[in-house]
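1. Structure for this input, please:
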Amino acid sequence: MELDRLDRDIIAALVDDARATYAEIGHQVGLSASAVKRRVDRLLDSGAITGFSAVVSPQALGWTTEAYVELFCQGKTKPSDIALAVARFPEVVGAATITGEADALLHIRATDVRHVERVIERIAAQSFVVRTKSSIVLSRLVEAPPGVVRNGSHTSG
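-> Coordinates of the predicted model:
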């Protein structure tokens, strides 16, 4: 779907505050509330907007430890097989295939280092995993919300 300037402005307003009313967004972008609703509905129908959710602090849930784990897999393990296997672990909050020696990179959130260790042990036990390499996060230096680049402007897609 091709997004015009108004679509991008509406998406930017929703990224800033997904709880904003159609009237508030309309005021920001120069449209009526009903015109904003029609556009949001169209953006949802087209898949440009995939949904709305609450962003909850992992610390509020007690998940204060995070790690990145590289997976090294046997032969030609399919990305879909990796995705299916790691999706079973609620601690895996992100996973991607990557370039370099490793086949995939997992982002794990857990209650403590021992919890991370248990998750890595369970993942390493998967039949296609040859080995893992993990790094524990000490502190977050930069973190932008989804859809926003660091200079404060919204991504365009």
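2. make it CA atoms for all contacts and neighbour counts henceforth
-> Will do.
3. Look at Lys133 and tell me its secondary structure.
-> The assignment at Lys133 comes out as strand when based on DSSP: H, G, I helix; E, B strand; the rest coil.
4. Could you state which residue of this protein sits nearest its centroid?
-> Geometric centre of the chain, nearest residue: Gly94, 6.4 Å, by CA atoms, centre = their mean.
5. Surely it forms part of a helix?
-> No: with three-state DSSP as the criterion, Gly94 is located in strand rather than a helix.
6. compare with the first, here's sequence two:
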Amino acid sequence: MDSLDTRILDLLREDGRASYHDLGQQVGLSASAVKRRVDRMTEDGVIRGFTVLTDPEAVGHGTEAYVELFCRGIVGPSELRRILKDIPEVIEATTVTGQADALVTLRAKDTRHLELALEKVRSPQQVDSTRSAIVLSRLIERRGQ
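-> Predicted coordinates:
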């Protein structure tokens, strides 16, 4: 990757629908040269995909919570993934350092829906307890960085 690749990535983060022509004008390359670079970055795994970002409130899932997950005994990442992957309200889950075994982000319609989602997270026998914090305001969001 060079500085032109980095600039193309920055521009795509700002507007993932920008045409190769528009990107090329901004970085000083032809549309075909930009396309080749984007294709190469995709093949190399630098660009993992293209997606649509939605406003959670606009699609009816405006309640968000961060949940610390505490397990009984030793539960590995693959087992945690298996436990959480089929819960649609789980939008992100990571293993973390510290006392918790994982940090889970949930999105729900409202607090009742969030409570039901938390019950799903807590129900597997490997889960000992959870600690939750409901998001009040999103101050900074940098997706795709």
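7. Need the counterpart of the residue nearest to the centre of the first structure in the second structure.
-> The criterion is TM-score structural alignment: under it, Gly94 of the first structure has Glu92 as its aligned partner in the second structure.
8. Go ahead and measure how far stretch 54-68 of the second structure is from the middle of the chain.
-> Here stretch 54-68 of the second structure shows a centroid-to-chain-centroid distance of 12 Å under the convention CA atoms, centre = their mean, to the nearest Å.
9. what does stretch 1-15 of the second structure give?
-> The mean C-alpha position of stretch 1-15 of the second structure is separated from the chain mean by 20 Å, CA atoms, centre = their mean.
10. before we move on, what about stretch 81-100 of the first structure?
-> On CA atoms, centre = their mean, the centre of stretch 81-100 of the first structure falls 12 Å from that of its chain.
11. Can you list the buried residues in the longest helix along the first structure?
-> For the first structure, the longest helix by residue count, based on DSSP state H, is helix 33-46. Along helix 33-46 of the first structure, these residues count as buried under the neighbour rule (16 or more other CA atoms under 10 Å): Ala33, Val36, Lys37, Arg39, Val40, Leu43.
12. so where is that helix in the second structure?
-> Using TM-score structural alignment, helix 33-46 of the first structure pairs with 31-44 in the second structure.
13. ok, now stretch 68-80 of the first structure?
-> Structural correspondence for stretch 68-80 of the first structure: residues 66-78 of the second structure, per TM-score structural alignment.
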